[in-house]
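K.L.:
Predicted model and sequence below, questions to follow.
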Amino acid sequence: MEKSKVLVVGGTGFVGRRIVVASLALGYPTFVLMRPEISLDVDKVQALLSFKAQGARLVEASLDDRARLVAAVRQVDVVVSALSGTHHRSQTVLLQHKLVEAIKEAGNIKRFIPSEFGTDPSRMGHALEPGRVIFEEKMELRRAIEAAKIPHTYISANCFAAYFCPNLAQMGTLLPPKDKVRVYGDGNVKVIFVDEDDVATYTIKSLDDPRTLNKTIYLRPPENILTQNELIAKWEKLSGNVIEKIYIPVDEWLQ
């Protein structure tokens, strides 16, 4: 079966780079949207040139230029959005809605994957502020996609390993603790940690699979489902050091 042509939007970001690499590695004709503002970022320009050297096609278009964006979308069969959450949140949401409108106008896309890749927002109605608004905005985008009758797949990858494993699931740092670790609650809640390269690979593998059409894919590797206590124990075994645990009660943590 001929593989779909894939356009990656946000291809120079943390997840986007991995999606571009996975798409190329799996033999998909890969297009990367090259936005005007990227030309001022040396790191991103170098990433784009690297993708081009590996066979990707760079497509110049702005998310604020509807005509050029629609023209870019019409060159492919599938659009994968990896627009980064490091933007101001409302700006990222606005950009994704512009992308949805362009896909609707183009009318040729066989599959759209919006930029989610975390916890399934449809299951997060109980979330507390300020985090809750993120899930509500993702659900608004889903409703826009479905109202436009755009074929889609949602990817739920839970917790990125790079953000939650090296720091032993502590907030506010990405580095491993040297002698003390904060344990939230009793530390026995199960968490699903997923390698970002695996997220990208499964995302690309889903594109032409009829089983994933208009569905949510949950990435849940059994051996990657660990409590914070289990994660700490693995680190202690690897490092040969016992770390002091500072338990933070649930009420105090929520405060």
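P.N.:
Happy to help now that I have it.
K.L.:
Could you use CA atoms for every contact and neighbour count after this?
P.N.:
Will do.
K.L.:
who touches the longest helix along the chain?
P.N.:
Ranked by number of residues, the top helix in the chain under DSSP state H is helix 89-106. With Cα atoms under 8 Å, 6 or more residues apart in numbering as the test, helix 89-106 has contacts from 63-64, 66, 69-71, 73-74, 81, 83-85, 109, 114, 134, 137-138, 141, 144-145, 148, 150.
K.L.:
ok, structure two:
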Amino acid sequence: MAAELPSKILIVGATGNIGKYITNAIVSAEPRIGKQVSIFTSPATASSESKQAVLSPWKAKGVSIISGDINNPDDIRKAYVGIDTVVSCLGKNALASQIELLKLAEESKDVQWFFPSEYGTDIEYDASSKDEKPHQNKRKVRAYIHENLKRVKCTYVVTGPYIEMYLPLMPTAKEAGGYDVKSKAAVVIGDGNGKVGFTSMPDVGKLVVAALQHPEASLGKILKVQSFVTTPNAIVAEFERQTGAKWTIEKVPNQRLREVEKESWDANNPLATVYTLKRIWAEGGTLYEKTDNEVLGLKPEDMEPLSIAVGKAIRGERF
């Protein structure tokens, strides 16, 4: 497998927020990846009228739709027949279900390569990472892989935060920071000069494709990749440049963010995860001396710049 490109790919979670970008990148890749791409989805999604706008273009490009229940082992076993590579794009609420997917992959005779849904914050960035509450399901998945997988090889594509999801200012979570185009107001954490590494959602797909195209560099590896590094103040400057207006800036001290984070976890507030992740990013948990972009054949100019993400935000484009 190490010397071969994937032949038959199965994507799980293809119609989710990040799954759409990963699937689009895989089915549109040039040169084409593999002989066949399939997606595994629920019968409700497969038959949903609202999902046809997403599914129809993929089917027109030869993608096979396999419908079934992700919690039904027999459905998964059937979906795995003939598949050598599985790409999981499951969202945070379904991450733990990957343990069963991995168990069945290891038991199958066909699956050789598995991409867990690791797109996002590095859960092993430093010694404190193991204690972060939002990391726990991904940690369980990694532990299962380490302890139980012998035949199947895994590749983790760790991208850091998605710039598109980072930018919006949530009225109910102002202390988490963000940018409001309508009022031309920004809330930044700390002094606004702290560097953060981001990946655009289209680039997540591009990076997964690059990993699939370079198995010799990615098989069994933890790949730390990103589109660019910038600061909250530089983001404000880009919004000002593109809107042609001066923005107001409110600063939230790091300590205040920590206080709101603790209060939210104590109150079982679902926004607690947002505060934790924003704090991790603000404290440098996305920065590396060197990323793995180049080992995948990608240069800085191949990635989307900040200006594109800001332009989408100004136009009100949803991810």
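P.N.:
Yep, it's here. As the structure is a computational prediction, the values presented were derived from the model and not from experiment.
K.L.:
could you flag which of the contacts of helix 89-106 of structure 1 are buried?
P.N.:
Listed as buried from these are 63, 66, 69-71, 73-74, 81, 83-85, 109, 114, 134, 137-138, 141, 145, 150; burial here means 16 or more other Cα atoms under 10 Å.
K.L.:
Narrow those residues to those in strands?
P.N.:
Ser81 (DSSP state E).
K.L.:
So which of the buried ones among the contacts of helix 89-106 of structure 1 sit within helices?
P.N.:
Of those, the ones assigned to helices by DSSP H are Arg66, Leu69, Val70, Ala71, Val73, Ile134, Glu137, Lys138, Leu141, Ile145.
K.L.:
quick one: the counterpart of the fourth one in structure 2 from Ala105 of structure 2, how far?
P.N.:
Taking TM-score structural alignment as the criterion, the aligned counterpart of Ala71 of structure 1 in structure 2 is Lys78. Counting by Cα to Cα, to the nearest Å, the gap between Lys78 of structure 2 and Ala105 of structure 2 amounts to 11 Å.
K.L.:
Pick out the residue closest to the middle of structure 1.
P.N.:
Centroid check for structure 1 by Cα atoms, centre = their mean gives Phe117 as the closest residue, at 3.6 Å.
K.L.:
Need the counterpart of it in structure 2.
P.N.:
Aligned counterpart of Phe117 of structure 1 in structure 2: Tyr119 (TM-score structural alignment).
K.L.:
Please settle this for me: is its match part of a strand?
P.N.:
No: applying DSSP: H, G, I helix; E, B strand; the rest coil, one finds Tyr119 of structure 2 to be coil, outside a strand.
K.L.:
can you pull the contacts of it?
P.N.:
Shown in contact with Tyr119 of structure 2 (Cα under 8 Å, 6+ apart): Tyr156, Val157, Val158, Thr159, Gly160, Val204.
K.L.:
From these, pick the one nearest Lys20 of structure 2.
P.N.:
Lys20 of structure 2 lies nearest to Val204 out of the contacts of Tyr119 of structure 2, by Cα to Cα, at 10.4 Å.
K.L.:
is it true that that closest one touches Gly160?
P.N.:
No: with contact defined as Cα atoms under 8 Å, Val204 of structure 2 does not reach Gly160; the gap is 9.8 Å.
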